[in-house]
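Engineer: Make a model of this:
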Amino acid sequence: MDGTWTIGELADHAATTLAAHDSPQANGRVRDLPNERLIRWYTTIGLLDPPLGRRGRTALYGRRHLLQLVAVKRRQAAGRSIAEIQVELAAATDETLERIAALPPSSSGESPPREGFWRHRPDISHRPATVPAALPGHHPPRPTVVQGVRLAPDLTLLLETTDLSDDDLNAIDSAARPLVEELRRRGLVAPPESATPPRRSQ
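Structural biologist: You can find the predicted model right below:
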């Protein structure tokens, strides 16, 4: 292990970590243990950072991804909605994620991934705000909740809406088909898994 994991290994680490810590899924609020589909969706809506890089076509993940994934599940187990978790964890530092995820020692034994400085989120908590917090009526912008529409196995359209009808999906399919075909010709997206219309990412 070089400090990075495949998406399947990340899912296994997260599931093992959650099972070893009082199984927060047991309260019935959280339906899904982490799996590859869930990880991809969380990445699409910004709950997980993009992969650190790729080995061929295999995406690679690191310890921060594990912290993010476990932190999300802890918050879900506490009854928080995805929208609330997005707001709380959108720019969370590693220290914040460590506190929320509360990884047991056995989950922390892997050496952290060897990343460049540009991959780390800076801790900006000590920096002055650009707009004084004391100004009356000033509220910092909140992260936007988006919905993903899967156009191809590795191509997702993000929309700032929570209400898509079947007619909307059919229209998106018709409009996006030439783009998807061109991207496939260029080898930028994977071949189709099946001839199915686009679907909401969940």
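Engineer: going forward, measure contacts between C-alpha atoms and count neighbours the same way
Structural biologist: Will do.
Engineer: Please list all residues in contact with Arg37.
Structural biologist: By C-alpha atoms under 8 Å, 6 or more residues apart in numbering, the contact list for Arg37 is empty.
Engineer: this one next, for a side-by-side:
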Amino acid sequence: MGNDFKRGFLIFDKSWLLDNAFMRSLSHAEHRIMVYLLCSVLRIPKECGRYKSGEIIAKLYRRSGILFVNASQEKIAENCGLSRTTAYRSLRKFRNHGAILKVFDGPENGTSDIHIVGFEFEKGKKQGKQDYFLIDSLALRSGRKLPDEFRKDVEENFQNWVLRPEARMWKEIFGIGAKLLPFGARAAA
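Structural biologist: Take a look at the predicted model:
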């Protein structure tokens, strides 16, 4: 098991996962992979040559607060102590339910997949930033799939997306009230 996974697994607060129906439905291996993905979120404020698409990821993180994971199936399998087939099947299940959204990055060979796992919003200067992971959406918490229209909108428009969705959508997805909406979404509402 890789050192990155051990370090992230120990510091990640997993208490909120216990009341999540989707997380309870996962096998042990799938659970490990999901926790690994959540621990591997990239928060790079400027271009980083360490990642294949570091420039795009940094720009979208700064502009829209999109939380990405850039990891190959092989790296996920290696760090979680699983086979690549298990990693592939788990990622496919997560994509089918909307727990992660795959951003098209060339052919489907699993060498360097980029996934959106959530969003970071600044609630206010005093309250700071808060992460809204897709796994913590109202639909997945109750064991349903994330709505297709939300998934499709994010997957198709993530590069030019400046948090312009309607307030209704954010309330339906994350249960965010109008006062807690990010500035761009408040302006669009």
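Engineer: what's the TM between chain one and chain two?
Structural biologist: The TM-score (TM-score structural alignment, normalised by the length of structure 2) is 0.30; 106 aligned residues with a C-alpha RMSD of 6.0 Å.
Engineer: how many other residues sit next to Leu60 of structure 1?
Structural biologist: 21 (other C-alpha atoms under 10 Å).
Engineer: let me redo that: Leu179 of structure 1
Structural biologist: Look at Leu179 of structure 1: counted by other C-alpha under 10 Å, it has 12 neighbours.
Engineer: likewise Phe9 of structure 2?
Structural biologist: Applying other C-alpha under 10 Å, we find 17 residues neighbouring Phe9 of structure 2.
Engineer: Name the residues of the longest helix anywhere in structure 2 that come out as buried.
Structural biologist: In terms of residue count, the longest helix belonging to structure 2 (DSSP state H) is helix 84-97. Using 16 or more other C-alpha atoms under 10 Å as the test for burial, helix 84-97 of structure 2 gives 84, 86-88, 90-91, 94-95, 97.
Engineer: Count the neighbours of Glu55 of structure 2 for me.
Structural biologist: Neighbour tally, Glu55 of structure 2, other C-alpha under 10 Å: 16.
Engineer: let me fix that: Glu156 of structure 2
Structural biologist: Per other C-alpha under 10 Å, the neighbour tally for Glu156 of structure 2 reads 12.
Engineer: From Lys171 of structure 2, how far out is it?
Structural biologist: 21 Å (C-alpha to C-alpha, to the nearest Å).
Engineer: what's the answer for Ala77 of structure 2, then?
Structural biologist: 35 Å.
Engineer: residue boundaries of the helices in structure 2?
Structural biologist: Taking DSSP H, the helices of structure 2 run over residues 3-11, 21-24, 28-39, 54-64, 73-80, 84-97, 138-141, 148-157, 167-174, 183-188.
Engineer: Distance to Phe121 of structure 2 added to those, as CSV?
Structural biologist: Output for the helices of structure 2, formatted as CSV (distance: least, C-alpha to C-alpha, whole Å):
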stretch, distance to Phe121 of structure 2
helix 3-11, 21
helix 21-24, 23
helix 28-39, 16
helix 54-64, 8
helix 73-80, 27
helix 84-97, 23
helix 138-141, 17
helix 148-157, 16
helix 167-174, 12
helix 183-188, 9
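Engineer: Having no further points to raise, I will conclude here.
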